[in-house]
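**Student:** sequence unavailable; structure follows:
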């Protein structure tokens, strides 16, 4: 990006696993859609190990504790890092001559829980929130009740979050939600026997990824506080597949605004 450019930004959690997917998607779009605005992908990842997921650290940062693990929750610290350190570093140090306008936050699974937390606690922080297969059942499902407590229900509950937009993002947020049809209702794999299939099905159904994502959609729409909310089901896709598909469609949704 040269000087005097205007650009958008997509902040991608689990950057080790997903940032290149986002970058490649934008590169593929540009030749067939020259009107696409310049967009920067900021992958938020961790030190390289033999896994693309830093399980313990992401559970701290995303506010998604591993059951039975006394790991502390550092979700607010992580949001502070993005807003107070990472974003200024990108905009003022790396690309000081670029005018950054809108930005989006993407998260999948526990990252989707984090994106939801950010949305209801700091809705002014990003223009668009993209939550793919958010693990809303974690933390005993308390985040769902907090959606209504913080944002209101559009009727008798006004909501506790202040919607004063005085920073980079100046409008109510837009939200893209997604899940796969096989996440809650899996099909039996060819390599599974009946016992293995039903054990796997029981685990997935406890996560309630599809039904809770729909409930989140209903609560966000009912709050009347969002600029736009969409939900997309991916037929025939499981948890891993949704991570990439929703990232590409979520970016398209963000760019279209």
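**Tutor:** Structure received. Remember, predicted model here, so these are calculated numbers, not experimental data.
**Student:** switch to C-alpha atoms for all contacts and neighbour counts from now on
**Tutor:** OK.
**Student:** which of the residues in the top strand by length along the chain are buried?
**Tutor:** Assignment by DSSP state E gives strand 98-108 as the longest strand of the chain. The neighbour-count check on strand 98-108 (16 or more other Cα atoms under 10 Å) flags 98, 100, 102-108 as buried.
**Student:** what's the following helix or strand after it?
**Tutor:** helix 110-121 (DSSP states H and E).
**Student:** figure out how far the very next helix or strand once past that following helix is from the centre of its chain.
**Tutor:** Using DSSP H and E, the helix or strand that directly follows helix 110-121 along the chain is strand 128-132. Offset of strand 128-132 from its chain centre (Cα atoms, centre = their mean, to the nearest Å): 4 Å.
**Student:** counting by contacts, list what the longest strand of the chain packs against.
**Tutor:** For strand 98-108, the elements it packs on are strand 5-13, helix 110-121, strand 128-132, helix 239-255, judged by 3 or more Cα pairs under 8 Å, 6 or more residues apart in numbering; DSSP states H and E.
**Student:** in addition, the following structure is provided for comparison:
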């Protein structure tokens, strides 16, 4: 007997699908290898006068279904802190939840200390702005003044980079367990410059920063010392402290008992209402 799980269900079964959801593929630029799978979930409620707010998700193949179900449950129960909006997964073209090489390229900025093969964040953001958003607008009215971006790990780094380098583009940015150690902590220097002279375009924006309490614990495995050295929790706290008092709302949440992988559902549970809330937080106050 093989130990592998079957790729198809038992005879007579059907694949599980999500209601009011669809997906398609798009190519980024001229490189035929840069194929992205876009996943979209839309609500039952009609769009508000300005169009639907949008929450875009890095690592969409891994994060989309969870986020879409969170949005459905919150709005279906009449939650006042979540309005009707679009959930959009930005996936890569493979079958699995993650394409490690592609995300290491697409989600990392071209900092001087970035390793070879990294540094494609600007190209990826250009693809989202110039390709994905117009495609969404062909299907639904969207409110470009209420765009949100969620990312975890390298995706969290991408979210922060977008927040600092393109202020005001994404009004709600949720960065979960960001890879602040990348390129010798260069994004923290971006944060310091941002906090010292907040760009006017960032006014009214909000940042949600989350991390698992166990993310820098040495668990006795070979990766334990790496976790300690990267200071995922400590650096996240440092970032929150840097941004306090800037012209943006900052909310920092640490989830006790969660590690780098297990924290993802908890982070999404916070990010969805944060991004789709009809109430804008006050500048300089916790989101």
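**Tutor:** Thanks, I have it. If you're wondering where the values come from, they're calculated on a predicted model, not measured in any experiment.
**Student:** picking that back up, need the winner for burial among the helices and strands packed on strand 98-108 of the first structure.
**Tutor:** Comparing these by mean neighbour count (mean count of other Cα atoms under 10 Å), strand 128-132 comes out on top with a mean of 31.
**Student:** how close does that one sit to the second structure?
**Tutor:** Compared with the second structure after the fit, strand 128-132 of the first structure shows a mean deviation of 0.4 Å (mean Cα distance after the TM-score superposition for the first structure).
**Student:** pull out the buried residues from the next helix or strand after that strand.
**Tutor:** The helix or strand immediately downstream of strand 128-132 of the first structure is helix 142-151, counting by DSSP H and E. By neighbour count with 16+ other Cα under 10 Å, helix 142-151 of the first structure contains the buried residues 143-144, 146-151.
**Student:** now do the longest helix along the second structure: distance to the chain's middle.
**Tutor:** With secondary structure taken from DSSP state H, the second structure has its longest helix at helix 60-76. The chain centroid and the centroid of helix 60-76 of the second structure are separated by 13 Å, computed with Cα atoms, centre = their mean.
**Student:** how much does the very next helix or strand once past it stray from the first structure?
**Tutor:** Reading on from helix 60-76 of the second structure to the C-terminus, the next helix or strand found by DSSP H and E is strand 86-92. By mean Cα distance after the TM-score superposition for the first structure, the fitted strand 86-92 of the second structure averages 0.5 Å away from its aligned residues in the first structure.
**Student:** equivalent range in the first structure for strand 86-92 of the second structure?
**Tutor:** Taken onto the first structure by TM-score structural alignment, strand 86-92 of the second structure occupies residues 40-46 there.
**Student:** now tabulate the buried residues of helix 142-151 of the first structure in TSV and tack on distance to residue 3 of the first structure.
**Tutor:** Converted to TSV, the buried residues of helix 142-151 of the first structure look like this (distance: Cα to Cα, whole Å):
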residue	distance to residue 3 of the first structure
143	42
144	43
146	43
147	41
148	43
149	44
150	40
151	39
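**Student:** can I take it that residue 258 of the second structure is in a strand?
**Tutor:** No - secondary structure of residue 258 of the second structure (DSSP: H, G, I helix; E, B strand; the rest coil): coil, not part of a strand.
**Student:** against residue 212 of the second structure, how distant is it?
**Tutor:** 5 Å (Cα to Cα, to the nearest Å).
**Student:** quick one: which of the two has more around it?
**Tutor:** residue 212 (24 against 16; other Cα atoms under 10 Å).
**Student:** what's the counterpart of the more buried one in the first structure?
**Tutor:** In the first structure, residue 212 of the second structure lands on residue 180 (TM-score structural alignment).
**Student:** one step back: buried sites along the match of strand 86-92 of the second structure?
**Tutor:** 40-45.
**Student:** return the closest of these with respect to residue 76 of the first structure.
**Tutor:** Distance ranking of the buried residues of stretch 40-46 of the first structure against residue 76 of the first structure, using Cα to Cα, places residue 44 first at 15.4 Å.
**Student:** how about that closest one, what does it touch?
**Tutor:** Counting by Cα atoms under 8 Å, 6 or more residues apart in numbering, residue 44 of the first structure makes contact with 11-16, 19.
**Student:** mapped onto the second structure, which of those residues hold?
**Tutor:** Counting by both residues aligned by TM-score structural alignment, their matches' Cα atoms under 8 Å, these that remain in contact in the second structure are 11-16.
**Student:** so how far is residue 71 of the second structure from the residue lying closest to residue 113 of the second structure once chain neighbours are set aside?
**Tutor:** Distances taken as Cα to Cα, 6 or more residues apart in numbering put residue 183 closest to residue 113 of the second structure, at 4.7 Å, once the chain neighbours are dropped. Using Cα to Cα, residue 183 of the second structure is found at 35 Å from residue 71 of the second structure.
**Student:** more neighbours: which of the two?
**Tutor:** Taking other Cα under 10 Å, residue 183 of the second structure and residue 71 do not tie; residue 71 has more neighbours (26 against 17).
**Student:** wait, isn't the more buried one in contact with residue 272?
**Tutor:** Yes - counting by Cα atoms under 8 Å, residue 71 of the second structure does reach residue 272; the two are 6.4 Å apart.
**Student:** shared neighbours of those two, anything?
**Tutor:** Joint contacts of residue 71 of the second structure and residue 272 (Cα under 8 Å, 6+ apart) are residue 82.
**Student:** contact partners for the match of residue 212 of the second structure?
**Tutor:** Applying Cα under 8 Å, 6+ apart, we find residue 180 of the first structure in contact with 133, 210, 233-239, 241-242.
**Student:** for residue 195 of the first structure, which of the helices and strands packed on strand 98-108 of the first structure is the nearest?
**Tutor:** Closest to residue 195 of the first structure of those, according to Cα to Cα: helix 239-255, at 20.8 Å.
**Student:** sec struct for residue 163 of the first structure, please.
**Tutor:** coil.
**Student:** residue in the first structure matching residue 133 of the second structure?
**Tutor:** When the first structure is aligned by TM-score structural alignment, residue 133 of the second structure is paired with residue 87.
**Student:** burial measure for that match, as a count.
**Tutor:** Counted with other Cα under 10 Å, residue 87 of the first structure comes out at 15.
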